[in-house]
Each structure stands twice: as structure tokens, then as C-alpha cells.
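# Any chance you could fold what I've pasted below:
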Amino acid sequence: MYTLENEILLVNIVAKGAELTRIYHKQHQLEYLWDARPEVWGKHSPVLFPIVGTLKENTFFYEGQAYQLSRHGFARDREFEVSDQSANSIRFTLRNDETTAAVFPFAFVFSLTYKLEGNRLAVSYQVSNPDTTKPLYFSVGAHPAFRLPLEPGLAYEDYRLVFNKAEHAGRWPITQDGLIDTTPQALLENTSELPLHKELFAKDALVLKHLQSDSVTLRTEKSERGLQFDFPGFPFLGLWAAPGADFLCIEPWCGIADSVTHNQQWTQKEGIIHLPAGANLTASWSVSLF
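Next up, the predicted model:
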């Protein structure tokens, strides 16, 4: 386990999956990250790469060949190497190998950097295409789970999410097979606020596409404690909790699960990133704890 610490925050990350496992506010003496109870959901903040969500029949086709990838891809189960570290910053890196080539026929260098900046944790994903002859097609996303309620004596329903712009956006339903259905359902209708309650997630995640907002704030009128989550440049956002669980996942995605109508052709997948030979992509999100 690796630790980052400043005068305000203490953060832990493990090499398996480069997964964030703790965000502790020292001044408030408050844990912000879900504790990964295995009987509920045994993850804290998995990293999603090279897919986000589920493929139709867990299969994609590329250049006439079929490849199988399980939900959210393989990065969350792989050991990353530490490629750079300081007191308040650490960088993890994963590269393609024979194991990844069997399920994902692309060369890649995938790095994550965690950095503390006062009461803010900044997370940056960099994907590089080392191949000099062909493009890299992929998706990448985050899945951090925050404790809710944050403090004793409060209830899940005391909280709301406040978007930084008014939204008119439906939720895209997820089928039992984990695919995105064809028609959105009403959710946000010219409002910037989403009151939270556990029934929101009775039918899986809320999937939102192409929001106007690039920031959400988790807050309650009953306490000064909460967080601001910034996700500039991510075209999709997921909100999720396991049934009845005391957490909220805020998930910025560059990519999305397959549609029920998708033809399974990898280069035609909704939200797929096309990275030319030798190119790099950086995507970043951050959370500020108050």
C-alpha cells in the first residue's frame, strides 16, 4: 500500500488496479471513501480500462477477430508498477503484455497519477499509443465510491447532488445484460439538483450522456461536510450504488457500455476513443473535500 499525505488529507492507494482505497480528512477526522465491505461491494474505486461497462455478449470484433472482455476491462485486476513518487504525488503504470494481447490486440501504456493539492485530490489518466503503425481504440473511466451519509446521525436522503449548470437530461436505462437501452427516461428536467435516495439505483446505475455540467457537489443542509467532484472533458457520467448500500459512486467516463443495438464492431462502438499511432491522451478528474 502507498500513502500520500499533506496537512489536510491522507490518501492510500494499492498497486493492484492502482486503486484508491482511502481518503481521510485529518482536520475533520472524517473518512470520505467507502470501506469496501465485501458482503455489499468489495471495491473502493476501481479503474475502468480498456472498456467502460459491458460489451454485448462480452465480445467485440476487430479486424475480423473476436475478443472477449469482462465488464469494465482488465486494468482493475492487474498489478501496476510505481513509475514516480513523492510525498504528495504518485504515478502508476500498466503496459500491454502477452496476457493483455490475448483479449485486447493493441499496444498501450496506461498511467495514473494521484496528487494532493490542499483539500483536493487530483487524478489524471494518461494513455499512450506506442505503436508506430496503427491506432489504439479504447475507453477509460473512474468508479470512486463515497460514503453516504458522511457523518453519524445523518441519512442518505439528507443529501443531494448539485450540478454546476442546469440540466435537461434523461437517464439511459441498463438492461439485465448490462447494455444501454435505446430510449432515455426522464430524470433531470431543467434543474441543477438531484435529491438522493437509494431507490434511484434499484434498476442499476443512472447513466447520463453529454451533460452541460463538468462538476457536481455532494451536500446536505444538515452539515457543512461534503465534496465537490470535477470531471471536465468526460462525455458520460454514471451514478451508482449497490442495492441499499451506504455509498454513492460518481463515475466520469470516456466510453460507455454497448447499446442493445450495437453491431459489436470495436471501431464503431459509442464513445470509443481513437488514438493515432504515437499519440497520447490525458483525462483528469478531482475531488475536493470540505
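
# only C-alpha atoms for contact and neighbour calcs from this point on.
OK.

# Other residues contacting stretch 65-75?
Residues from elsewhere that reach stretch 65-75 (Cα atoms under 8 Å, 6 or more residues apart in numbering): 17, 47-55, 58-61, 94, 100, 102-104.

# Mind giving me the ChimeraX command for buried ones among those?
Applying 16 or more other Cα atoms under 10 Å to those, the buried members can be selected in ChimeraX as follows:
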select :17,47,48,49,50,51,52,53,54,55,58,59,60,94,100,103,104
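
# distance of residue 74 from residue 247?
24 Å (Cα to Cα, to the nearest Å).

# one more to line up against the first:
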Amino acid sequence: MKLENDRLFVEIAEAGAEVTRIYDRNRGADLLWEADPKYWKRHSPVLFPNVGKTYRNTVLIDGTQYPTSQHGFARDSRFTCVCETEKKVSFLLSSSEETREVYPYSFELVVTYTLEEACLNVEWEVHNTGSSDMYFTIGGHPAFRFAEQEEKKSDYMLKFPGKESLEYILLNPAEGAADTSRTYTLALDNGTCPLTEEMFEKDALIFDGGQIEEVWICRKDGTPYVGMRCPGFPNFGIWSVKDAPFVCLEPWMGRCDDVGFDRELSEKPNVVRTAPGEVFRKGYTVIAG
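Sure thing, here's the model as predicted:
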């Protein structure tokens, strides 16, 4: 599926309802990572019904343990296009016997992309079609590539408008779960910090507490390259791979489990609860600089 206007050209696949290309006509450059498996085989997966890993790759729901996969099954599922116009497209994933083997709830997940000038708006709708409360986490994982082939992380910086510093935690590498025993400070200079390889030596940086509502990838001289607005998200991740020419900006409604979390999914911090018949809506915006 394709969306386009005078500024952006966007391609989205039915596989995972994943955006596979964002081309900036003004710059003559692709903003989205091309999924080169040398570094990372994805572009911008939808994370549902879990963000990141659950502790020991299981989740407890109403007393039953279910197996989970990292970032959930939506990114590897085939969606159906249910709406397509020149500037808007929507995709649907419904629960099935297969999904209920690992996630017992009945649901409909609708992912909508809308093009508006230099912005791509992303909206999720989660419909609880079952008869009991439904619990989940959901997130975005877009990877933004650097403009030129030879550019590196050191050619860019991150900008967090209005922020003086940010607090983050890291993953426990053995567990793939969040280590909350230590908090780190990301010092900022006029809201900015250099983008470096060293930032990601221990995987993703995890920001809790709704700290990030807007973030930009900028060139070293401060020129905006690509940005994201995501008000109202309690969690946010920033991630890359060693020497990879991209960085992921990840708005999350909930996140991976903490190390040792073995309680009911309903007790998980920042888990989303949707009552029977209710619809959860949330979204974020990608902006070409």
C-alpha cells in the first residue's frame, strides 16, 4: 500500500501492518531503515500484545502460563487492509484460534496511517471483543536511517525539546528484562546529546515516567532530520545495533517485564486494561525535518 503527497512517499506492507519506506522528497532521501539483515531485518514493527520480552518468556493470565515471543505476534502476522484512500490506510488483525493459544483474549487490532504534509500519523485501536477485561502492552519500533551511506552515529545528535536531563534504565543482558536496581542520567546540553555507539553497548535505553513526548534526530549542527511526537506515552525506548547506520525511537504503552516479575499480567506496571466492548486508542507522529 502507498501513501504520498508533495513531501512524503510512504509504503506499508500487509505483513505486520509495517511501514517499510518513508521517502522525503525534499531531501531526496529515505528516512526509514531498509531492513538490511546485516544489522536488523525490520523497518518499523508494531509491538503487540507485549512490548519487549516477558520474564522468562512466559506470561501469567488468570492463573495460566502462556508462552510469549519478543515484542509479540502482531509484527509477524498478516493484517487485512480495511480502508484505503490517497492519504489514509487502515489494517486489521483479529484474534484467532492460533493467537488464543498464546494470548487468550478476543480482540481486533486496527492500525491506521494518515499522511498530512510532512507528518505520518500512526494510530492504534484495540477493540476488546471478548467478555472479560483484556490486558496488553503496545508500542512502535521505527528505525530511522542516516541520510548518507557513509554517515555514522557521530554525525548526529538527539534533541529533547524543553528537557534538561533524562533518567533511564537498562536491560539485564542475561534475562532480557529491565534492571530497575540502577538508574542512569542522560545529561543534556540545551536539550541535546551526541548520538554515539557507546550509548547502546548494553542494548536499549529505557525511559519510564512519561519523560519523552517529543524527540528529534538532528545533524551535529542542530539541523532537524526526523522527529517524533508521542504525548501521553509512559515508556519510551531508544535503540540501535553496533555500527548500524540507524537509530530506533520507540514510543511504548507499557514495556518489557522487570527482572523477576512473575505475577499476573493485570498487575504489570503500565499495562493497558480494556473492558469488554471498549476500544483503546493511541498514536504517535513521525515528522520529516
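
# before we move on, the earlier item: looking at residue 74 and residue 247 of structure 1, which is more packed in?
Neighbours per residue (other Cα atoms under 10 Å) separate residue 74 of structure 1 from residue 247, with residue 247 holding more: 24 against 19.

# Let me know whether that one touches residue 144 as I believe.
No. In this structure residue 247 of structure 1 lies outside contact range of residue 144 using Cα atoms under 8 Å: 9.8 Å.

# Next, count neighbours for the aligned partner of residue 13 of structure 1 in structure 2.
In structure 2, the residue paired with residue 13 of structure 1 is residue 12, using TM-score structural alignment. Per other Cα under 10 Å, the neighbour tally for residue 12 of structure 2 reads 20.

# residues in contact with the residue nearest to residue 12 of structure 2 when sequence neighbours are not counted?
Sequence neighbours aside, residue 19 is the residue nearest to residue 12 of structure 2 in space, at 4.2 Å (criterion: Cα to Cα, 6 or more residues apart in numbering). Shown in contact with residue 19 of structure 2 (Cα under 8 Å, 6+ apart): 10-13, 43-45.

# List only buried entries from these.
10, 12-13, 43-45.

# So which of those residues belong to strands?
10, 12 (DSSP state E).

# so where do the strands sit in the stretch 1-150 of structure 2?
With strands called from DSSP state E, counting those that start in this stretch, the stretch 1-150 of structure 2 shows them at 2-4, 8-12, 19-24, 29-30, 46-47, 58-61, 64-67, 80-84, 88-94, 107-116, 119-128, 134-136, 138-140, 143-145.

# Distance to residue 230 of structure 2 added to those, as JSON lines?
Converted to JSON lines, the strands of the stretch 1-150 of structure 2 look like this (distance: least, Cα to Cα, whole Å):
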{"stretch": "strand 2-4", "distance to residue 230 of structure 2": "21"}
{"stretch": "strand 8-12", "distance to residue 230 of structure 2": "20"}
{"stretch": "strand 19-24", "distance to residue 230 of structure 2": "17"}
{"stretch": "strand 29-30", "distance to residue 230 of structure 2": "22"}
{"stretch": "strand 46-47", "distance to residue 230 of structure 2": "15"}
{"stretch": "strand 58-61", "distance to residue 230 of structure 2": "27"}
{"stretch": "strand 64-67", "distance to residue 230 of structure 2": "30"}
{"stretch": "strand 80-84", "distance to residue 230 of structure 2": "24"}
{"stretch": "strand 88-94", "distance to residue 230 of structure 2": "19"}
{"stretch": "strand 107-116", "distance to residue 230 of structure 2": "15"}
{"stretch": "strand 119-128", "distance to residue 230 of structure 2": "10"}
{"stretch": "strand 134-136", "distance to residue 230 of structure 2": "19"}
{"stretch": "strand 138-140", "distance to residue 230 of structure 2": "10"}
{"stretch": "strand 143-145", "distance to residue 230 of structure 2": "15"}
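
# Indicate which one of the ones you listed is closest to residue 186 of structure 2.
strand 143-145 (20.7 Å; Cα to Cα).

# now what about the closest one, what contacts it?
Applying Cα under 8 Å, 6+ apart, the set of residues contacting strand 143-145 of structure 2 from outside is 30-34, 43-44, 226, 245-249.

# how long is stretch 236-256 of structure 1 end to end?
End-to-end distance of stretch 236-256 of structure 1: 7 Å, with Cα to Cα as the criterion.

# Now do the same contact list for the most centrally placed residue in structure 2.
Per Cα atoms, centre = their mean, the C-alpha nearest to the average position across structure 2 is that of residue 140, at 1.9 Å. Applying Cα under 8 Å, 6+ apart to residue 140 of structure 2 gives the contacts 44-47, 250-252.

# make it 7 Å
The contact partners of residue 140 of structure 2, by Cα atoms under 7 Å, 6 or more residues apart in numbering, come to 45-47, 250-252.

# And it, what's its match in structure 1?
Using TM-score structural alignment, residue 140 of structure 2 pairs with residue 142 in structure 1.

# any idea how far that match lies from residue 125 of structure 1?
Going from residue 142 of structure 1 to residue 125 of structure 1 by Cα to Cα gives 10 Å.

# Residue 204 of structure 2 reaches residue 241, doesn't it?
No. Contact criterion Cα atoms under 7 Å: residue 204 of structure 2 and residue 241 do not qualify, at 9.3 Å.
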